[in-house]
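K.L.:
Below are the sequence and a predicted model for it; my questions follow.
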Amino acid sequence: MRVTQSMLSSNMLRNLSNSYGKMSTLQDQINTGKKITRPSQDPVVATKGIGYRTDLNKVEQYQRNLGEVNNWLDSSDDALDHVGEAVKRLQELVTDAANDSKTSDDRKKIQVEITQIRKQIQDLSNTKVGDKYIFSGTNTLTPLHDGNTFTDTSIATGLNKEVKIEVYDGVQINVNTTGIQLFSDIDAMLEKIETSLGNGSAGTVISGYLSDINNMQNNVLEKRADIGARQNRVEMMENRLESQEIIATKRMSENEDIDLEKAITEMITQESIHTAALSVGSKIIQATLVDFIR
């Protein structure tokens, strides 16, 4: 085959163009730190990257969900802690009122404080996270106590239902504590104690409420123990998600990120090749028709 000057020039220009393309690709990789900047450069890398990003986005969403779970559980535990303190104070007051040395006026003064404790517990039953009532079951927009009475379970059927939040694929955690039974029982007990104190009941009658108060304290502790168990589970889920985040980030980096040292070395090598090609090419295209006529 006869090789002409035109063929040499065309091959040289094509090779130089390819060399510029390789240097451009390497330059983009060094600038961005990524193997590709367009999916068309490597569809396999691009497809895997989408998968890894999806996994990472899911982990981040679950971490946000856990933040909401912690908000509910912490708020529930704090509210019940205050209920426990109120019941403890109630126990002290009833013990004091049961003393037969107390006069009717003394017991009425105690009654006034118990009335305030009752109102405080009613307020605690309406504890909210954001705009949601956390002790109202799935009826999160309905207060447990409307200022007069507690909501009737026969009307609001969701009061004893669980509110769940997804914290992992197929894993949900119950974030609420159903409080209608607990708060209504405490309120009914307080109403009876108020009535007894107001009617001037004997000390033996008043002391009879101490066992009921003790039972209520145990009920509050049981609720808090259940919350504590769920908080421990949430902590384990947080650790698991942190591990999954590290794994997903590592895989994504291995798939997309370049080896910077290797890329710089390849860039220097390609520049040397390109410089040599330019030097040789300049000699090839020097000859003109006038040079051949000479």
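P.N.:
Now that the structure is in, tell me what you want to look at.

K.L.:
rest of the way, CA atoms for contacts and neighbours
P.N.:
Fine.

K.L.:
Could you say whether Glu245 sits in a helix, a strand or coil?
P.N.:
On the three-state scheme (DSSP: H, G, I helix; E, B strand; the rest coil), Glu245 is labelled helix.

K.L.:
My guess is it contacts Lys58. True?
P.N.:
No. With the criterion set as CA atoms under 8 Å, Glu245 and Lys58 do not qualify as a contacting pair; they are 9.4 Å apart.

K.L.:
what residues are shared contacts of the two?
P.N.:
Counting by CA atoms under 8 Å, 6 or more residues apart in numbering, Glu245 and Lys58 have no contacts in common.

K.L.:
Within the helices and strands, which one has the most centrally placed residue in the chain?
P.N.:
Averaging the C-alpha coordinates of the chain gives a centre point, and the residue nearest to it by CA atoms, centre = their mean is Arg64 (2.3 Å). In this structure, Arg64 is located in helix 43-97 according to DSSP states H and E.

K.L.:
Next: Asp226.
P.N.:
helix 210-256.

K.L.:
just the angle between that helix and helix 43-97, please?
P.N.:
170 degrees (axes from the mean of the first three to the mean of the last three CA atoms, to 10 degrees).

K.L.:
and Gln29, how many neighbours?
P.N.:
Gln29 has 21 neighbouring residues, counting by other CA atoms under 10 Å.

K.L.:
contacting residues around it?
P.N.:
Applying CA under 8 Å, 6+ apart to Gln29 gives the contacts 35-37, 258, 263.

K.L.:
Which one (most neighbours) among those residues?
P.N.:
Lys35 (22 neighbours).

K.L.:
And that one, how far from Thr54?
P.N.:
19 Å (CA to CA, to the nearest Å).

K.L.:
One more: Asn214?
P.N.:
Spatial separation of Asn214 from Thr54 under the definition CA to CA is 52 Å.

K.L.:
now swap in Leu182 and tell me
P.N.:
When CA to CA is the yardstick, Leu182 and Thr54 sit 43 Å from each other.

K.L.:
Equivalent analysis for Ser6, please.
P.N.:
With distances defined as CA to CA, the gap from Ser6 to Thr54 amounts to 53 Å.

K.L.:
Name the residue in those two with the higher neighbour count.
P.N.:
Neighbour tally, Ser6 and Thr54, criterion other CA under 10 Å: the higher count belongs to Thr54, 13 against 10.

K.L.:
those helices in the stretch 101-250 of the chain, which residues are they?
P.N.:
For the stretch 101-250 of the chain, the helices defined by DSSP state H, counting those that start in this stretch cover 104-125, 180-198, 203-207, 210-256.

K.L.:
Nearest to Gly49, out of those?
P.N.:
Using CA to CA as the measure, helix 210-256 is the one of the helices of the stretch 101-250 of the chain that comes nearest Gly49, at 6.1 Å.

K.L.:
could you point out which element follows that closest one?
P.N.:
Toward the C-terminus, helix 210-256 is succeeded by helix 260-284 as the next helix or strand (DSSP H and E).

K.L.:
alright, now check it against this:
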Amino acid sequence: MIDSLSPDTQRFLRQVSGLQERINSAHQQITSGLKLSAPSDSPDQVGSLLLLRAEMERNTQIKANLDRFKTEVDTAEGVMASAVRILDRVRTLGAQGATFTMNASSRQTLGDEVGSLLEYMVGLANTSVEGRYVFAGDNDGVAPYTLDWSAVPPTGAYGGSDSTREALLPNGSRLRIARTAQELFDSSNPGENVFQAVNALREALYANDQAAIQTSLGALETAGDYLNGQHSFYGIAQTSIGAALDDAAKRDVRLKEQVADIEEADITAAILELEQSRFHYEAALKSRAQIPQQTLFDYLK
């Protein structure tokens, strides 16, 4: 097959076609604000863009989870701070009840207040957030404790389960963010059992047993040290989650910048490209129009 177009004409058409593509591309970038709006615009960048978008979605989900965990941990930290204050009050009442000037009636009154404080502490152990019991472990639909003064002990058995609750951090590591009410208030180690120490003082006050009251003060001091340590756990978790949220926010900014580098157009550069391409396009057409279009038959006339 004989090609009817001369090499010069073919080169001209290729040049004009290329300039038209550059004009269209620059115009599209200016109107859409994007330099990569379809895979064909830059096939080698598509994979990187997809990976960045997936990382952005992951980071967004991690941040949303951390926001929920922050609410939970902030609540738990506040509960533990209240529990520490309550135990301090119980120890004060115990010190009052241990004095020689106290009689049975006065100790009965103190015992009533200690009982009220134990009831309040059980309420703290049953704290719920968004419909779930914070200290019930993974079985968070059930209240950890039910107070029954006729039972021994009155706090009963722990109704929750172990806790495996962890927060996934932006760097991929995991942070334990929860402990159970059993760990916090009802440890199997007698020296760490807050409920047991408080109830022992209550019973000693009701029994008007000064020696038992004095003994319970030592147990309360040990339990207080333990409770302070548990409070610190949530303080550390608060700090860690706050730092993780900051990290997630910084990652979000960085990922958006990386996506923008690939996807978003440089409008100033696109305008310049459009102007230059149009200039060269018009110049090419003008130059082509000035070429004599004579044939052999014109010379034979």
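P.N.:
Looks like it arrived, so ask away. Just so it is clear, the model here is predicted, and its values are computed rather than measured.

K.L.:
for the helix holding Arg64 of the first structure, packing partners?
P.N.:
Counting contacts by 3 or more CA pairs under 8 Å, 6 or more residues apart in numbering; DSSP states H and E, helix 43-97 of the first structure packs against helix 104-125, strand 128-129, strand 164-168, helix 203-207, helix 210-256.

K.L.:
what's the angle between that helix and helix 104-125?
P.N.:
Going by the same axes, to 10 degrees, helix 43-97 of the first structure makes 170 degrees with helix 104-125.

K.L.:
Tell me the mean distance between helix 43-97 of the first structure and the second structure once they are aligned.
P.N.:
Its aligned residues in the second structure lie a mean 1.4 Å from helix 43-97 of the first structure after superposition (mean CA distance after the TM-score superposition for the first structure).

K.L.:
Tell me what angle that helix forms with helix 180-198.
P.N.:
Going by the same axes, to 10 degrees, helix 43-97 of the first structure makes 20 degrees with helix 180-198.

K.L.:
Helix 43-97 of the first structure vs strand 164-168, what angle?
P.N.:
Here helix 43-97 of the first structure runs at an angle of 140 degrees relative to strand 164-168 (the same axes, to 10 degrees).

K.L.:
which residues touch the equivalent of Ala276 of the first structure over in the second structure?
P.N.:
The equivalent of Ala276 of the first structure in the second structure is Ala283 (alignment by TM-score structural alignment). Applying CA under 8 Å, 6+ apart, one finds that Ala283 of the second structure lies in contact with no residue.

K.L.:
My guess is Ala265 of the second structure contacts Gln28. True?
P.N.:
No. Counting by CA under 8 Å, Gln28 is not a contact partner of Ala265 of the second structure; they are 9.5 Å apart.

K.L.:
overlap in contacts of the two?
P.N.:
Between them, Ala265 of the second structure and Gln28 share the contacting residues 34-35, judged by CA under 8 Å, 6+ apart.

K.L.:
quick one: contacts for Ser287 of the second structure?
P.N.:
Under the criterion of CA under 8 Å, 6+ apart, Ser287 of the second structure has no contact partners.

K.L.:
can you rerun that using 10 Å?
P.N.:
When contacts are counted by CA atoms under 10 Å, 6 or more residues apart in numbering, Ser287 of the second structure touches Tyr281.

K.L.:
So Ala157 of the second structure versus Gln108 of the second structure, what's the distance?
P.N.:
Distance check for Ala157 of the second structure against Gln108 of the second structure: by CA to CA, it reads 26 Å.

K.L.:
more crowded one of those two?
P.N.:
Neighbour comparison, Ala157 of the second structure and Gln108: the larger count goes to Gln108, with 20 against 14 (by other CA under 10 Å).

K.L.:
Relative to Val84 of the second structure, how far out is Tyr226 of the second structure?
P.N.:
Looking at Tyr226 of the second structure against Val84 of the second structure, where the rule is CA to CA, the gap reads 10 Å.

K.L.:
what does Arg91 of the second structure give?
P.N.:
Using CA to CA, Arg91 of the second structure is found at 11 Å from Val84 of the second structure.

K.L.:
Can you work out which residues contact both of the two?
P.N.:
Any residue near both Arg91 of the second structure and Val84 by CA under 10 Å, 6+ apart counts here, and that gives Gly224.

K.L.:
Quick one: residues contacting Ser161 of the second structure.
P.N.:
135-140, 142, 144, 180-182.

K.L.:
no no, Glu263 of the second structure
P.N.:
Contact partners of Glu263 of the second structure, counting by CA under 10 Å, 6+ apart, are 33-38, 41-42, 45-46, 49, 257.

K.L.:
Give me the aligned partner of Thr265 of the first structure over in the second structure.
P.N.:
Aligned against the second structure - with TM-score structural alignment as the criterion - Thr265 of the first structure pairs with Leu272.

K.L.:
now its match: how far from Glu282 of the second structure?
P.N.:
Separation of Leu272 of the second structure from Glu282 of the second structure (CA to CA): 15 Å.

K.L.:
Show me which positions of stretch 230-246 of the first structure end up buried.
P.N.:
230-231, 234, 237-238, 241, 244-245 (16 or more other CA atoms under 10 Å).

K.L.:
just how off-centre is that stretch within its chain?
P.N.:
Centroid separation between stretch 230-246 of the first structure and its chain, computed with CA atoms, centre = their mean, to the nearest Å, is 10 Å.

K.L.:
do the same with stretch 67-81 of the second structure
P.N.:
Distance, centroid of stretch 67-81 of the second structure to centroid of chain: 13 Å (CA atoms, centre = their mean).

K.L.:
Aligned counterpart of Tyr145 of the second structure in the first structure, please.
P.N.:
Matched to the first structure by TM-score structural alignment, Tyr145 of the second structure sits across from His145.

K.L.:
can you count the residues close to its match?
P.N.:
His145 of the first structure is surrounded by 20 other residues when neighbours are defined as other CA under 10 Å.

K.L.:
Pretty sure it sits against Phe183.
P.N.:
Yes. Under the criterion of CA atoms under 10 Å, His145 of the first structure is in contact with Phe183, at a separation of 9.2 Å.

K.L.:
Buried ones only from the contacts of Ser161 of the second structure, please, as a ChimeraX command.
P.N.:
Paste this into ChimeraX to select the buried members of the contacts of Ser161 of the second structure, with burial taken from 16+ other CA under 10 Å:
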select :135,136,137,138,139,140,142,144,180,181,182
